[in-house]
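Q: 3D model of this:
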Amino acid sequence: MSTSIARSRPQVSILSPHSWGTGDSGARSRHQVRALTHRVRMTTQLPRLLTTAELSEYLGVPIRTLEGWRDPNNPQGPPYIHVGARVRYPEDRLADWIAALSRAEEGR
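A: Sure thing, here's the model as predicted:
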């Protein structure tokens, strides 16, 4: 004789991040936190970070040129950040830098 056990899944409501910590429904379950975290990740758009080699290929300049442009005494290259010991170029800031170069060329 076989018996089937019907398992019901807990009801998890997807709450907006704005309701976190407002005391609206008390403590969150692990599943609710995971769903909220996933939702926040999906709405947060981080810029793509290019490597020096990728940017070198895109701009058509040698890697050494990009390294020279990062000279703190004479900064003239694209904006960059350090991620640990590595240099990365945020794609959204590169677009602004290229647009500024274009405007400077038009002004000549």
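Q: every contact and neighbour count from this point should use C-alpha atoms.
A: Noted.
Q: quick one, longest strand in this protein?
A: strand 86-90 (DSSP state E).
Q: ok, residues contacting the helix or strand just after that one?
A: Once the chain leaves strand 86-90, the next helix or strand it forms, by DSSP states H and E, is helix 91-106. For helix 91-106, contacts defined as Cα atoms under 8 Å, 6 or more residues apart in numbering pick out 47-50, 78-79.
Q: so which of those residues is the most crowded?
A: Ranked by the number of neighbours (other Cα atoms under 10 Å), the contacts of helix 91-106 place Leu49 first, at 19 neighbours.
Q: next, the contact list for the spatially closest residue to it that is not a sequence neighbour, please.
A: For Leu49, ignoring the flanking residues on the chain, the nearest one in space by Cα to Cα, 6 or more residues apart in numbering is Pro90 at 4.6 Å. Counting by Cα under 8 Å, 6+ apart, Pro90 makes contact with 47-50, 79-81.
Q: now show me the structure for the sequence below, then we'll compare the two:
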Amino acid sequence: MSSNCDEEDYPGDTDRHERLAGRRLDDLPELMTPEELSTYLQIPVRTLYYWNGRDEGPVPEKFGKHLRYPKENVIAWRRGLDRR
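A: Next up, the predicted model:
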């Protein structure tokens, strides 16, 4: 699942983003923005959009034109990776 998007910098260092890094899955907020999830996963935001376009990665929900990642979808995706 590698992409050519890894050269992009990680999102800004806001307090909320910093608090997400290194958290346990169960401690994540119920809904996360792509920026928040990229901080948690320590991957570029662009990779999340790339995965979404290819139906890979955690499944987001759309709220109008905005993507949000429900914690339950992130947990399900992560557990699926652990089974490989």
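Q: for structure 2, just list every one of the strands.
A: With DSSP E as the criterion, structure 2 has strands spanning 31-32, 61-63, 66-70.
Q: and the second one, what does it pack onto?
A: The reference is to strand 61-63 of structure 2. strand 66-70 (3 or more Cα pairs under 8 Å, 6 or more residues apart in numbering; DSSP states H and E).
Q: what's the mean distance for the strand it packs on versus structure 1?
A: Compared with structure 1 after fitting, strand 66-70 of structure 2 deviates on average by 0.3 Å (mean Cα distance after the TM-score superposition for structure 1).
Q: Provide the aligned range in structure 1 for that strand.
A: Strand 66-70 of structure 2 lines up with residues 86-90 of structure 1 when matched by TM-score structural alignment.
Q: please apply the same query to stretch 42-51 of structure 2.
A: The alignment of stretch 42-51 of structure 2 onto structure 1 (TM-score structural alignment) spans residues 60-69.
Q: cool, and stretch 16-23 of structure 2?
A: Using TM-score structural alignment, stretch 16-23 of structure 2 pairs with nothing in structure 1.
Q: counting neighbours, what do you get for Arg88 of structure 1?
A: Counted with other Cα under 10 Å, residues neighbouring Arg88 of structure 1 total 20.
Q: also Phe63 of structure 2?
A: Using other Cα under 10 Å, Phe63 of structure 2 has 8 other residues around it.
Q: which residue ranges of structure 1 form helices?
A: Assigned by DSSP state H, structure 1 shows helices spanning 30-43, 52-59, 63-69, 91-106.
Q: mind checking which of those helices is nearest Ala85 of structure 1?
A: helix 52-59 (12.8 Å; Cα to Cα).
Q: who touches the residue positioned nearest the centre of structure 2 in this structure?
A: Taking Cα atoms, centre = their mean, the centroid of structure 2 lies closest to Leu37, which sits 3.1 Å from it. Going by Cα under 8 Å, 6+ apart, Leu37 of structure 2 touches Tyr69.
Q: what about it, distance to Pro60 of structure 2?
A: From Leu37 of structure 2 over to Pro60 of structure 2 the distance is 11 Å, taken as Cα to Cα, to the nearest Å.
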